[in-house]
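> I need the structure of the sequence given here:
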Amino acid sequence: MSQIVLLRALHWSSSIATALRRTTSVHRLHQYQNHYSYSTLSTSSNEILVRENNTIDTVDVKTPLFSESVKEGTIRLLKKVGDKVSADETIAEIETDKAALNINAPQAGTIEIFLVADGDNVTANTHIAKLNTNNDVKPVSENKKALSIEKIDAEKVKHTLDESIDKVNIEQTKEKSSTSFISSKPSHILTSVAGSKLDTSAPQNLTTSTKQQVSEARSETRVKMSKMRIRIAERLKQAQNTCAMLTTFNEIDMSNIIEFRKKYADQFFKRHKIKLGFMSAFIKASACALVDNPIVNAIIDENEIVYRHYIDISVAVASSKGLVVPVLRNVEKMNYADIERAINEFGEKAKNNSLAIEDMDGGTFTISNGGVFGSLFGTPIINPPQSAILGMHGIFDRPVTSNGKIEIRPMMYVALTYDHRILDGRDAVLFLRKIKQYVEDSRTIFLDI
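Modelled structure (predicted):
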């Protein structure tokens, strides 16, 4: 009897000790919770410090001034919030119907915020961003990111502690229920479940066939037209609907100009630090022909013909954004070196997308050189409100007759598209023959014949 009493006393003492241990564990976990909840309160003080440190100088970034013919443009953001930029670094680009304009950072710093979204239409002198010029302070986005990470970590730890408390409370109940569940299951059912395998052959075949269908599917992609592309389409259709276009053709023997270029190319480069090309010969020849035939340089304005006493030649240049036509001003006063230098400058600007709208305003005559792409023949479209356009093409060796003999010569086809409302066929043919004469023998330019 005494042994039974002693066993009951030992069992009672062990139960009390177990309960005390659990109570102590729960109390300790609550202490950890209280301690961590105290640490999470300090995040508000961190936010106050961030706000105090963010009282720094900011610089506004604005869009540049547009020309009178341009009302608005579509902005494309090239940087993100938090990016560090240097002075004069391009952070955004505005695409207008005539050119792409770069927006550069006025100072070095960090982009704090964008006031416009990518693809928005903006006007001149619009605030688009704020630039943080203090390099010692992190961007606001980084501070917010650090605070959010700290809060997330706090929530994770709190969630882990709660799970630990629940685990302590239900530990014994889980053990009892699992023991009774296993004992209640028949042995043959447990064996079949443990020994079964999933047959995945059918889903694998289905996945493979689906991939083949996706790879073999016919698809299409829609891309929104840029403002420049839309404007080009409108002007080309305007020319087709307005002008009575007609094209006359001729061919030019390039033998003399090729020999002239080979003979003086090195001296020209040493003197002017630029290469001598064929475009300068055609532009100068066109300017002289326009002086001889002023009607080609004129335009129609309602019921009047406007004669321009200056020659501004537009040179069509292909760029990544589309076809652009920078204008060479007062070409009648320029020599070969001046023309080549201007062409080189416009070419660099077109590659860098830095052509200004002022570079493409105006123009009394246009030259398009499809020969750089290997074009053999073509009919260019007039650039309104101009009255004519010259199309150059590739240089190819062809058999031609010269002094009663058949010879192989480097030849180029040229095409002149003109507005028949203002130009008669005679004027157009004589004008193109003048260009042919001046290119084949440039000495006639100086002789004025």
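> Please make it C-alpha for all contacts and neighbour counts, starting now.
Will do.
> Which helix or which strand is home to Ser164?
Applying DSSP states H and E as the criterion places Ser164 in helix 140-184.
> and the angle for the next helix or strand after that helix with helix 140-184?
For helix 140-184, the following helix or strand on the C-terminal side (DSSP H and E) is helix 187-195. Per axes from the mean of the first three to the mean of the last three Cα atoms, to 10 degrees, the angle that helix 187-195 makes with helix 140-184 is 150 degrees.
> Helix 187-195 - contacts with which helices or strands?
For helix 187-195, the contact count by 3 or more Cα pairs under 8 Å, 6 or more residues apart in numbering; DSSP states H and E identifies no helix or strand as a packing neighbour.
> How far off centre is whichever helix or strand comes after that helix?
The helix or strand immediately downstream of helix 187-195 is helix 201-215, counting by DSSP H and E. Computed by Cα atoms, centre = their mean, to the nearest Å, the chain-centroid distance of helix 201-215 equals 37 Å.
> And what about the spatially most central residue of the chain, helix, strand or coil?
Residue closest to the mean C-alpha point of the chain, counted by Cα atoms, centre = their mean, is Arg76 at 7.2 Å. Under the three-state scheme (DSSP: H, G, I helix; E, B strand; the rest coil), the conformation of Arg76 reads as strand.
> List the contacts of it.
For Arg76, the contacting residues are Ala92, Glu93, Ile94, Glu95, Asp118, Gly119, Asp120, taking Cα atoms under 8 Å, 6 or more residues apart in numbering as the criterion.
> my hunch is that the first one is in a strand, does that hold up?
Which is Ala92. Yes: with the criterion set as three-state DSSP, the secondary structure at Ala92 is a strand.
> So Leu246 is in contact with Asp419, correct?
Yes: at 6.6 Å, Leu246 counts as touching Asp419 under the criterion of Cα atoms under 8 Å.
> So those two - more neighbours on which side?
Shown here are Leu246 and Asp419; by other Cα atoms under 10 Å, Asp419 has more neighbours (26 against 19).
> Mind listing residues that contact stretch 247-265?
Contacts with stretch 247-265, where a contact means Cα under 8 Å, 6+ apart, come from 275-278, 379, 395, 409-418, 428-429, 432-433, 436, 439-441.
> Could you also give me the structure for this next sequence, so I can compare it with the first?
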Amino acid sequence: MGESITDGTLAAFLKKPGDRVEIDEPIAQVETDKVTIDVASPEAGIIREFIAKEGDTVEPGTKVAIILKSAEGAAAPPKKAPEEAVSQPPPVAEKEKRKDETAPVIEKPKPASPPPQPSRTSPSEPQLPPKDRERRVPMTRLRKRVATRLKDSQNTFALLTTFNEVDMTNLMKLRSEYKDAFLEKHGVKLGLMSGFVKAAVSGLQNQPIINAVIDGDDIIYRDYIDISIAVGTPKGLVVPVIRNAEKMNFAEIEKEINSLAKKAVNGTISIDEMAGGSFTISNGGVYGSLLSTPIINPPQSAILGMHSIVSRPMVVGGNIVPRPMMYIALTYDHRLIDGREAVFFLRRIKDVVEDPRRLLLDI
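Next comes the predicted model:
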């Protein structure tokens, strides 16, 4: 499972007793705090029975199934079930029939009692929906882990959020003009996220305190920039990491983002690919979010929130013109980062995105 995982929940069996399995074929899935891991069969054969049950907490080395290397005995478990089904149900069915015969006599008076209840409720009391219209579903381990980490973030950090807005005209024009040539040379589409990653790298280099973290009474400054990208999946939020983003160009960033995003959605991303990270970017704009206050991903010290692009009237050169605008938000740990550094960082994001040529000239 990996050194950081000590146990998991047996989420589901992918096979049934009596099914044929091959070596390394997945037979079950274990859900951990971070990822869902396939349990592969070590041998080829027939599944005789499952020892563990779905929902059980299992540790590395726990036996979950018995596999017969030969087909002999595979039919044994099914034979027992029919015998028990034939011998046991008749008396149970007879008892149920006898109960049903007497049940109507006892239950008939009961319907007369509910009518008085509505009269007891006063007009001020809320009318709650019946329980049969509610569903109770256990939280997944991933969702519980996310909930714990986010609550710990609120309890530990002195969270403060500052905002700015970005004119996306030039970055969108750059993408429009070079998207075909970029795709032809690098084999990947040019998106907006790589521009924001490069802008974040530039901002973190200018304001290294935002890339740092508090450790006890010390401040740890990082001489590397690992950008975490928040990705929403059907099973919950995961945050894969782009390693050493300061050494990557636009094409390398786009390729890494696409690769990690596909793995995250398919559930094949590894724990190592989500470990660490010194700064997080969350793009709520893909879902249509106009503005939000993102929560820091512990143990990092800040997170950048991107939002949807909306055409708004802006004053440019004394004239009111429509511009594609995006609100950006930086939530930071005020224990470590002052408002001055946070505002300068966000201004650097704004300057680089609005004029990407600054990256070439390093100004």
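> other SSEs contacting the helix holding Ser164 of structure 1?
Secondary structure elements in contact with helix 140-184 of structure 1, counted by 3+ Cα pairs under 8 Å, 6+ apart, are helix 2-40, helix 42-53.
> Run the chain-centre distance for the longest one.
Pointing back at helix 2-40 of structure 1 there. The chain centroid and the centroid of helix 2-40 of structure 1 are separated by 68 Å under Cα atoms, centre = their mean.
> same check, this time on the last one
The offset between the C-alpha centroid of helix 42-53 of structure 1 and the centroid of the whole chain comes to 39 Å, using Cα atoms, centre = their mean.
> what comes up buried for the helix or strand that that helix is followed by?
Of the helices and strands lying after helix 42-53 of structure 1 in sequence (DSSP H and E), the nearest is strand 58-62. Residues of strand 58-62 of structure 1 classed as buried under the neighbour-count rule (16 or more other Cα atoms under 10 Å) are Thr58, Val59, Val61, Lys62.
> what packs against strand 58-62 of structure 1?
Counting by 3+ Cα pairs under 8 Å, 6+ apart, the packing neighbours recorded for strand 58-62 of structure 1 are strand 127-132.
> average offset between the strand it packs on and structure 2?
With mean Cα distance after the TM-score superposition for structure 1, strand 127-132 of structure 1 departs from structure 2 by a mean of 3.1 Å once superposed.
> Buried ones in that strand, by neighbour count?
For strand 127-132 of structure 1, by 16+ other Cα under 10 Å, it's Ile128, Ala129, Lys130, Leu131, Asn132.
> which residue in structure 2 lines up with the second one?
Residue mapping for Ala129 of structure 1 onto structure 2 gives Ala65, with TM-score structural alignment as the criterion.
> Quick check: the gap between its match and Leu10 of structure 2.
Here the distance between Ala65 of structure 2 and Leu10 of structure 2 works out to 12 Å (Cα to Cα, to the nearest Å).
> and what of Thr169 of structure 2?
Thr169 of structure 2 sits 49 Å away from Leu10 of structure 2, taking Cα to Cα as the criterion.
> How about Ala74 of structure 2?
Taking Cα to Cα as the measure, Ala74 of structure 2 falls 24 Å from Leu10 of structure 2.
> got it, and Ile66 of structure 2?
The spacing between Ile66 of structure 2 and Leu10 of structure 2, counted by Cα to Cα, is 16 Å.
> I'd like to know which of the buried residues of strand 127-132 of structure 1 is nearest to Asp448 of structure 1.
Using Cα to Cα, Ile128 is the member of the buried residues of strand 127-132 of structure 1 that sits closest to Asp448 of structure 1, with 55.8 Å.
> tell me the contacts of the counterpart of His186 of structure 2 in structure 1?
His186 of structure 2 maps onto His272 in structure 1 when the alignment is built from TM-score structural alignment. Listed by Cα under 8 Å, 6+ apart, the contact partners of His272 of structure 1 are Ala337.
> Among Ala74 and Leu10 of structure 2, which residue is more densely surrounded?
Between Ala74 of structure 2 and Leu10, counted using other Cα under 10 Å, Leu10 has the larger neighbour count: 23 against 20.
> I figured that one hits Lys53, correct?
Yes: with contacts defined as Cα under 8 Å, Leu10 of structure 2 counts as touching Lys53 at a distance of 7.2 Å.
> tell me which residues of stretch 27-43 of structure 1 are tucked away?
Neighbour counts using 16+ other Cα under 10 Å place Leu29, Gln33 of stretch 27-43 of structure 1 among the buried residues.
> Pull the distance from that stretch to the chain's centre.
In terms of Cα atoms, centre = their mean, the gap separating the centre of stretch 27-43 of structure 1 from the centre of its chain is 51 Å.
> With stretch 138-153 of structure 2 instead?
What separates the centre of stretch 138-153 of structure 2 from the centre of its chain is 10 Å, taken as Cα atoms, centre = their mean.
> what's it aligned against in structure 1?
Residue span in structure 1 matched to stretch 138-153 of structure 2, by TM-score structural alignment: 224-239.
> which residues are in contact with that stretch?
The contact list for stretch 224-239 of structure 1, computed with Cα under 8 Å, 6+ apart, reads 73-74, 95-99, 321-323, 381-384.
> what's the closest of those to Ile313 of structure 1?
Minimum distance to Ile313 of structure 1 across the contacts of stretch 224-239 of structure 1 is 11.3 Å, recorded for Asn383 (Cα to Cα).
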